[in-house]
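J.: Predicted model, plus sequence, below.
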Amino acid sequence: MELRHLRYFVTVVEEQSITKAAEKLCIAQPPLSRQIQKLEEELGILLFERGSRPVRTTDAGQFFYQHAVQILTHTAQATSMAKRISSINMIIRIGYVSSLLYALLPQIIYLFRHNNPDIQVELIEYGTKDQIEALKLGKIDLGFGRLRISDPAIKRILLRKEKLKLAIHKNHHLTEYVHIGIYLSQIIDESIFSYPATQKPNFSTLIQSIFTELGLVPKNMIEVREIHMALGLVSSGEGVCIIPESASDIGMKNLVYIPILDMEAYSPISLAVRNMDQSPYLSKVLECVKQVFEEEGIAFQFEGYQGNTA
């Protein structure tokens, strides 16, 4: 006995007509009659009085109808609850580097949550390098990072090349460049605070690699624990600091920011996922990235992604 047989039987009882039941079920009348006859044969009882107009159930048919309705109702409830439980338990774990909280990541995550209320989002702070291992071990499902790290097991989707800025004290002698911009070759004699003081590669490594790529050797690179410490030292009049453009919104006192003009001076913002991951939430996340970029007037070109975000 199949659930569809019960649905056929219940519909005939409620419509009191094979013809009307067939129309409601969108099937032809002869197949419906055969299914009802097959059900009677399987049960070994008559469910309907023969020749009655409108169709009437036998006593046994009426008893069976009441229980059939309960079975269908319970099945529908169980199906609904199972879907709800499945949705509630749908958790996406997203790794992120802390500096992206000053960029557009909060807007992207908020939009994703708004568009997908049945998906629970769990944010976990991981450095870009640590995100690679976390993805391999299944600790996270995707990661937003800044470094150019390659791994055969990981697919890296470049979302944006964020420009870098130089943070200086408002009375620093380089303030004349605030409106015209500056090249890194002009600051190699400065004391430059880099961060963070964590396992490499990290953002400090990225900055050093940019200098190296340009053939430059800064005379005094000072590594500190994290960005707030670096900017705090600059705010107190000690040295300068290179930061992502979005981090200038931190709003620490006494600081001004100079655009860095070198083409190589950017921080890549990328989304990392497992190489064979075809999960549907990936395209949903990229849709949110696209929408936020459009709202902010940022050009988007997802390098390394072949999916559809239209």
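T.: Looks like it arrived, so ask away.
J.: For the rest of this, base every contact and every neighbour count on C-alpha atoms.
T.: Fine.
J.: quick one: the helices in the protein?
T.: Taking DSSP state H as the criterion, the chain carries its helices at 3-15, 18-25, 29-43, 59-88, 105-115, 128-137, 203-213, 227-235, 280-296.
J.: okay, now the one to match up with it:
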Amino acid sequence: MDIKQLNVFIAIADCQSFSLAARSTGISQPSLSRMLKQLETDIGVELIDRYHRPLQLTESGQFFYDKISAVLTELATVTSMTQRLSNPSTALTIGFVPSVLYGLLPEIIAALKRRRPDIEVNLKDISSYQQIEALKSGDIDVGLGRFAHRDPWIQQILLRHERYMVALPKTHPLAHTRDQRLIDLVNNRLILYHQTHLPPAISVMTDATPSAVPINATPIIENAITEPLLHLFAQYGITPLMTTKVSDLQVALSLVAAGEGITLVPASLQTVRAEQISYQRLIHENVTSPIYLHTLKDVVHPKVPDFLNAIYEVYEQRGITYRRQQFV
């Protein structure tokens, strides 16, 4: 059994056709068949049911496919990391979610370049979960995201929590009401824009009704509510009556500006479309959006510590509370 045979098996399983697999791999169809047969002989198990069209995996083949796919992915990650360790890039590629760009990221990049005038910085707009695979593949060297990750290849630092604000049309009855409460927003259409969802919650409490929840109630976690904005409401036993799902944050704010609903955004976005949108503070102190910095555990780009120090420099200048940490 060798890696080439394993990759051939994966290609046949994915394509469900010898001819399509031959086209995708650039290996002739007879060679593919021989390599698959040799693999099956080596492990003593039939992996592909050749009597069905399209081709199907046998029960043993499905088990083998699931396990060997993970092994090959891990091998590719190790290979990529080894290559980068041997020949690190001189440029620092930073992955970020759009909401971070509206905040302090431009100031942080400026501070980084003051510290290291020779540094070359590349920015890449990429979702929080996509950043994890991008770190492994080498597409980015460090990522700024809004979600915690548990991955054996990744190390992560919580930079800070950013308060959410309510974004309302300027014509909304609550547009000039300070210190908003979630309970007062439930009759509005809530515009959802996150493409990344939270991991499923563990604890559950379903007795609370919106009218019974005090302003400063202790949050409760609603099981299976993984959409981030709905999760914020669910912590207080509240469910918005109407929701609309859109593709991204900019679309959400465009709809708010057009009077089609409300949404919640991190405080750093309160200057976006400010002539059309009223941003008001939420009274709930724990309704926040975290900002995480993550990179690989075993291969840290040499410029990442400079980037982290630039972040802390800007936080100090802005009077933002933080706990200084370093990647190991």
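T.: Received the coordinates, thanks. Quick caveat, the model's predicted, so the values are computed rather than measured.
J.: can you list the helices of structure 1 in a markdown table and add mean neighbour count and distance to Ala265 of structure 1?
T.: As requested, the helices of structure 1 are exported to a markdown table (neighbours: other C-alpha atoms under 10 Å; distance: least, C-alpha to C-alpha, whole Å):
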| stretch | mean neighbour count | distance to Ala265 of structure 1 |
| --- | --- | --- |
| helix 3-15 | 18 | 65 |
| helix 18-25 | 17 | 66 |
| helix 29-43 | 15 | 72 |
| helix 59-88 | 14 | 43 |
| helix 105-115 | 16 | 21 |
| helix 128-137 | 19 | 19 |
| helix 203-213 | 17 | 7 |
| helix 227-235 | 20 | 18 |
| helix 280-296 | 16 | 21 |
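J.: CSV please, covering the ones you listed and showing distance to Met263 of structure 1.
T.: Shown next, in CSV, are those (distance: least, C-alpha to C-alpha, whole Å):
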stretch, distance to Met263 of structure 1
helix 3-15, 66
helix 18-25, 66
helix 29-43, 72
helix 59-88, 45
helix 105-115, 24
helix 128-137, 23
helix 203-213, 10
helix 227-235, 23
helix 280-296, 21
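J.: Which one, of those helices, ends up nearest to Leu166 of structure 1?
T.: With C-alpha to C-alpha as the measure, helix 227-235 is the member of the helices of structure 1 nearest Leu166 of structure 1 (10.5 Å).
J.: Where does that closest one end up in structure 2?
T.: Aligned by TM-score structural alignment, helix 227-235 of structure 1 corresponds to residues 249-257 of structure 2.
J.: Following superposition onto structure 1, what is the mean distance for that stretch?
T.: Following the fit onto structure 1, the mean deviation recorded for stretch 249-257 of structure 2 is 1.8 Å by mean C-alpha distance after the TM-score superposition for structure 1.
J.: quick one: that stretch to chain centroid distance?
T.: The chain centroid and the centroid of stretch 249-257 of structure 2 are separated by 20 Å under C-alpha atoms, centre = their mean, to the nearest Å.
J.: same check, this time on stretch 276-289 of structure 2
T.: For stretch 276-289 of structure 2, the distance to the chain centre is 22 Å (C-alpha atoms, centre = their mean).
J.: and it, which stretch of structure 1?
T.: Counting by TM-score structural alignment, stretch 276-289 of structure 2 corresponds to 254-267 in structure 1.
J.: Where is the longest strand in structure 2?
T.: strand 154-169 (DSSP state E).
J.: relative orientation of it and helix 304-318 in degrees?
T.: 40 degrees (axes from the mean of the first three to the mean of the last three C-alpha atoms, to 10 degrees).
J.: Now strand 154-169 of structure 2 on structure 1. Mean distance?
T.: Mean deviation for strand 154-169 of structure 2: 0.8 Å (mean C-alpha distance after the TM-score superposition for structure 1).
J.: returning to that earlier point: select, out of the helices of structure 1, the one closest to Pro259 of structure 1.
T.: Here helix 203-213 is closest among the helices of structure 1 (C-alpha to C-alpha), at 14.9 Å.
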